[in-house]
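**Student:** sequence and computational prediction follow.
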Amino acid sequence: MKQLLKKLTHGKRRTGAAPSALAFPDAAAAENYLKALAPIPTGTIQADNRITPQYDLHIIVPCYNVARTIVRCVDSILSQKTGYTFFVSLVNDGSTDKTPELLERYRADPRVEILTQSNRGLSGARNRALEHIRGKYILFVDSDDTLCKGAVEALLSKAVETNADIVQGSFVNITGHGLVFGRTGYREGSAAETGQTPYGMAWGKVIRSSIFAHLKFPEGYWFEDTIFAFCIAPFRPAHYLIPAYVYNYTRNPLGITLRSRKKAKAVDTVWIMRYLMADLAQKKEVHSAQVQQLLLQHIALAWYRLSHLDETVQQAAFLVMQQMYAAYYAPQDICVQDSRLLALHQALAAKNYGQYLAAAENLA
């Protein structure tokens, strides 16, 4: 996801020299400062979703004020040629434009349900459909994106062939004007065997529905797709990658990736990471090389997301993340082998802000 973020935001911000002294005496003061800027959301990942898998695939499309793109999106789904059965949930999340009117044209299709609710955000819209999962697998599609031809067949045929928990396909990056500006392709094989690191977004993959039996997206947080790193990956699902292009991802100037720049709400990158690590700790899943690596990578990603904000915010975030990291890993707890991850571990262990800036930038 880091490389994609760089493409979307036109490169990373270079840091200057670290200040000789931090603006806060301790992590508690830093946390109070951040909470005043961006209160900690109260959303939870705990769920009790009902699963009745009468279809091979349940496709979930959150819809909020997307009159310009929703027809193209839904048509790309319903026109899929496949021998597999699928069901589509179109969730009208309190739209105030013509989205509801456009959704109505699909009501007569027996493969489609239209759910309507007051605005709850992207997570809340996805969660509404997850309350009753009707497929053996789930596919999330964002309403400004489209499926490539043959996407459902390619993803599900590989899922059936390999009995994978997740099958993820390659994707095309498209501007809001429909121009291709990049492609992200995978080599075929399991993520573990090929050594590829799959991107952590919700879309572009089919996911075994049982994974979401007791899991939902935390409402109120930005960066809600972080659950794929902290709530799914640590439990080692069978994750298979295919080279087929299955998804057209549209660069959205109003999306979180771009909208979060210089927004205090970007501090959610710290809050969601801390919340999900605490959940992992309760499940006694933190002491592994995989989780330590994930946490270090997301600390670097948090630095990147906050690097356009005021220096004081960045210092406060460092202190809060350093305290969080130290709660799980002592200086001698080194499970990672990558020298860049090791440098970040050492910076956090030493509580050295200057070293942290250099190490995080080297990773992000």
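**Tutor:** Cool, got the structure.
**Student:** C-alpha only now, for contacts and for neighbours.
**Tutor:** Fine.
**Student:** is it correct that residue 113 falls within a strand?
**Tutor:** Yes: with DSSP: H, G, I helix; E, B strand; the rest coil as the criterion, residue 113 is located in a strand.
**Student:** state the distance from it to residue 303.
**Tutor:** In this structure, residue 113 and residue 303 are separated by 40 Å, where distance is defined by Cα to Cα, to the nearest Å.
**Student:** and residue 250, by the same measure?
**Tutor:** In this structure, residue 250 and residue 303 are 25 Å apart, going by Cα to Cα.
**Student:** again, but for residue 110
**Tutor:** When residue 110 is compared with residue 303 (using Cα to Cα), they lie 46 Å apart.
**Student:** quick revisit: looking at residue 250 and residue 303, which one has more neighbours?
**Tutor:** With other Cα atoms under 10 Å as the criterion, residue 250 and residue 303 differ in neighbour count, and residue 303 comes out ahead with 26 against 22.
**Student:** tell me which residues touch that one, please.
**Tutor:** If you count contacts by Cα atoms under 8 Å, 6 or more residues apart in numbering, residue 303 has them with 314, 357, 360-361, 364.
**Student:** residues contacting residue 270?
**Tutor:** Contacts for residue 270 were tallied using Cα under 8 Å, 6+ apart; they are 299, 302, 317, 320-321.
**Student:** that one is in what secondary structure piece?
**Tutor:** Counting by DSSP states H and E, the element that carries residue 270 is helix 268-282.
**Student:** what comes up buried for that helix?
**Tutor:** By neighbour count with 16 or more other Cα atoms under 10 Å, helix 268-282 contains the buried residues 268-280.
**Student:** shouldn't residue 196 be within a helix?
**Tutor:** No: per three-state DSSP, residue 196 lies outside any helix segment and is coil.
**Student:** can you get me a residue count around it?
**Tutor:** Neighbour count of residue 196, defined by other Cα under 10 Å: 14.
**Student:** pull the contacting residues for it.
**Tutor:** Residue 196 makes contacts with residue 186, as judged by Cα under 8 Å, 6+ apart.
**Student:** all strands of the protein, in order?
**Tutor:** Using DSSP state E, the strands of the chain run over residues 50-63, 86-93, 112-117, 132-140, 146-147, 166-174, 180-184, 189-190, 205-208, 239-250.
**Student:** so the third one versus strand 86-93, what angle?
**Tutor:** Angle of strand 112-117 versus strand 86-93, following axes from the mean of the first three to the mean of the last three Cα atoms, to 10 degrees, is 20 degrees.
**Student:** buried sites along strand 112-117?
**Tutor:** Of the residues in strand 112-117, those buried (16+ other Cα under 10 Å) are 112-116.
**Student:** next, the one to line up against it:
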Amino acid sequence: HDVLNKFENIENIHIIEQKNKGFSGARNTGIDYATGRYLMFLDSDDEMLPNGINALLDRAYEYDADIVEGGFRYIYPNGNYSNNPSSNEIKEISMPLGILEGFFWAKVYKREMFDGIRLPEGYWFEDSLNLHILFWRSKKSIIIPELVYGYYKNENGITHTSKKKLKSIDSLYITESLIKDHLKMGFDITLDYYEYFLRMVRLTYFRTREMDEEVRNSIFLCQCHLYESYFSSFSTGVREMVKLESSLKTQNYKTYVYCLELQ
């Protein structure tokens, strides 16, 4: 708090205090108060790399882009790091699904992308909003070669600890909720969207693999229901997903576990 107070008299900085509402609650409040043309999200334990903000905004204004994504650096507890560029050149894309990364960080968004949209509060894995809604709203997205974001690998973070907690089932809940929102907003169910759903089925499996067998089986049955309700007319074009697709189609739990444990 004392650190923040040092900035309270700077004209374009606004300090907002609220009870802890998690990542989504903080981001939603930021969206509510934002007045600029573009938004950017920075997690509290990460950092922007030198010139990262300028690199993103320069391309955003140059291309009048809805979303701009840069590369990032994983920073490990021992001080080592690995670089993960998004591209070796500037690329303009019309449909970011399957190209842009699903996380909120390392990007800037036009503020109007969030008109009528807020992140689901009280859930983990809320960045699924990108792949279900925001990427579908984008008419022009840009990926740039510059590294803009430093992501600190934290062994105590949600990514590493969630598998042991019942709340990891949020991965299923938020998928189901956002599929319904996707349709309410008038977006189509396409083959690309179906391939994303299969990836989410796989990801949810690994997020919940340490749950009791009864819970894991129930999650599988819910996934089968989602497949039957929204995606049964599609066939995957990804060889590694064929057996997973078959397990959902036939509601074969053993095949589901077997094919995912082999990946």
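**Tutor:** Perfect, I can see it now. Note that the structure is a prediction, hence the values are computed from the model and not measured.
**Student:** out of the strands of the first structure, nearest to residue 310 of the first structure?
**Tutor:** Proximity to residue 310 of the first structure (Cα to Cα) singles out strand 239-250 among these, at 29.2 Å.
**Student:** could you tell me where the closest one falls in the second structure?
**Tutor:** Matched against the second structure by TM-score structural alignment, strand 239-250 of the first structure falls on residues 141-152.
**Student:** for the residue nearest the centre of the first structure, give its distance to residue 251 of the first structure.
**Tutor:** With distances taken as Cα atoms, centre = their mean, the residue of the first structure nearest its centroid is residue 225 (2.2 Å). Taking Cα to Cα as the criterion, residue 225 of the first structure is separated from residue 251 of the first structure by 17 Å.
**Student:** same question, residue 73 of the first structure
**Tutor:** Computed as Cα to Cα, the residue 73 of the first structure to residue 251 of the first structure distance reads 14 Å.
**Student:** how about stretch 194-208 of the second structure, aligned to which bit of the first structure?
**Tutor:** So in the first structure, the equivalent range for stretch 194-208 of the second structure is 292-306, judged by TM-score structural alignment.
**Student:** that stretch vs the second structure, mean deviation?
**Tutor:** Comparison of stretch 292-306 of the first structure with the second structure after fitting gives an average deviation of 0.8 Å (mean Cα distance after the TM-score superposition for the first structure).
**Student:** just put the strands of the first structure in TSV and tack on distance to residue 77 of the first structure.
**Tutor:** Written out in TSV, the entries for the strands of the first structure read as follows (distance: least, Cα to Cα, whole Å):
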stretch	distance to residue 77 of the first structure
strand 50-63	9
strand 86-93	8
strand 112-117	11
strand 132-140	11
strand 146-147	6
strand 166-174	15
strand 180-184	20
strand 189-190	25
strand 205-208	14
strand 239-250	11
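**Student:** the ones you listed: which one's closest to residue 328 of the first structure?
**Tutor:** Across those, residue 328 of the first structure has its closest neighbour in strand 239-250 (26.6 Å, Cα to Cα).
**Student:** the closest one vs the second structure, average offset?
**Tutor:** Counting by mean Cα distance after the TM-score superposition for the first structure, strand 239-250 of the first structure comes out at 0.8 Å.
**Student:** what ranges do the helices span in the first structure?
**Tutor:** Assignment of helices within the first structure using DSSP state H yields the ranges 2-8, 27-37, 70-78, 99-103, 121-130, 151-162, 191-194, 227, 256-259, 268-282, 289-306, 311-328, 339-350, 353-363.
**Student:** count of neighbours near the aligned partner of residue 55 of the second structure in the first structure?
**Tutor:** Alignment of residue 55 of the second structure against the first structure is given by TM-score structural alignment, with residue 154 as its counterpart. By the other Cα under 10 Å criterion, the neighbourhood of residue 154 of the first structure contains 19 residues.
**Student:** which residues touch residue 154 of the first structure?
**Tutor:** 244, 246.
**Student:** I'd like to know how far it sits from residue 248 of the first structure.
**Tutor:** For residue 154 of the first structure, the distance to residue 248 of the first structure - Cα to Cα - is 15 Å.
**Student:** now do the same for residue 165 of the first structure: its match in the second structure.
**Tutor:** So residue 165 of the first structure corresponds to residue 66, using TM-score structural alignment.
**Student:** wait, what's in contact with that match?
**Tutor:** Taking Cα under 8 Å, 6+ apart, we find residue 66 of the second structure in contact with 60, 109-110, 113, 138-141.
**Student:** apply 10 Å and report the result again.
**Tutor:** Listed by Cα atoms under 10 Å, 6 or more residues apart in numbering, the contact set of residue 66 of the second structure reads 38, 60, 94, 108-113, 134-135, 137-142.
**Student:** name the nearest residue to it, ignoring sequence neighbours.
**Tutor:** With Cα to Cα, 6 or more residues apart in numbering as the criterion, residue 66 of the second structure has its nearest non-adjacent residue at 5.1 Å, and that residue is residue 110.
**Student:** so what's the one you found up against?
**Tutor:** For residue 110 of the second structure, the set of contacting residues under the criterion of Cα under 10 Å, 6+ apart consists of 36-40, 60, 64-68, 138.
**Student:** could you redo the last one with a cut-off of 6 Å?
**Tutor:** 37-38, 66 (Cα atoms under 6 Å, 6 or more residues apart in numbering).
**Student:** and the residues you listed, which is closest to residue 186 of the second structure?
**Tutor:** Compare each of the contacts of residue 110 of the second structure with residue 186 of the second structure using Cα to Cα and the shortest gap goes to residue 66, at 18.9 Å.
**Student:** circling back to that earlier point, may I see the PyMOL selection of the buried members of the contacts of residue 66 of the second structure?
**Tutor:** For the buried members of the contacts of residue 66 of the second structure, the matching PyMOL selection, counting by 16+ other Cα under 10 Å, is:
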select buried, resi 38+60+108+109+110+111+113+134+135+137+138+140+141+142
